[in-house]
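>>> Model the structure of this input:
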Amino acid sequence: MARGNQRDKAREKNLKEQAGKQSGTEFARTKENVAEIMRAKQAAAEAKRAAEGAKK
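Have a look, this model is predicted:
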């Protein structure tokens, strides 16, 4: 009886871990989205620096 419970618990744990992982294509899509956000932030920061430099 105890081994059956242990096996069930291991299955539940494994399913929970697998649900949290991303597939290769999902990971690539997420990585590209984050990169696009960072590029936008960098462009905004460069524009702000350029505007401040023009004022002086």
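
>>> switch to C-alpha atoms for all contacts and neighbour counts from now on
Will do.

>>> list the contacts for the residue most central in space within the chain?
Central residue of the chain (CA atoms, centre = their mean): Thr30, 5.6 Å from the mean position. Residues near Thr30 by CA atoms under 8 Å, 6 or more residues apart in numbering: none.

>>> one more to line up against the first:
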Amino acid sequence: MTRGNQREKDRERAQARKPQGKGKDDGLTPEQRRERDAKALQEKQAKKAEQAAGGGNSGKSGNKK
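The predicted structure is shown next:
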């Protein structure tokens, strides 16, 4: 039961489907990556806290009567 070059073709198709923009090849050291991610997380948390403090009525509450 041979598959010929089907495996190779499948690998090529899978490689073509992978997003090329993301990955660990961003030129950052692990420490720089941690700092970047921590800053992004803090900004996200601050934005969420701001929405909660400012009313944050974005229609997500299930308290409609």
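
>>> what helix or strand is the residue nearest to the centre of structure 1 on?
Secondary structure from DSSP states H and E places Thr30 of structure 1 in helix 24-55.

>>> and that helix, how far from the chain's centre?
A distance of 16 Å separates the centroid of the chain from that of helix 24-55 of structure 1, by CA atoms, centre = their mean, to the nearest Å.

>>> Distance check, the residue nearest to the centre of structure 1 against Lys21 of structure 1.
Separation of Thr30 of structure 1 from Lys21 of structure 1 (CA to CA, to the nearest Å): 12 Å.

>>> And Asn33 of structure 1, by the same measure?
Look at Asn33 of structure 1 and Lys21 of structure 1: by CA to CA, they are 17 Å apart.

>>> Equivalent analysis for Glu12 of structure 1, please.
15 Å.

>>> counterpart of stretch 11-18 of structure 2 in structure 1, which residues?
Alignment of stretch 11-18 of structure 2 against structure 1: no match, by TM-score structural alignment.

>>> Glu35 of structure 2 matches what in structure 1?
Superposed on structure 1 with TM-score structural alignment, Glu35 of structure 2 falls opposite Arg29.
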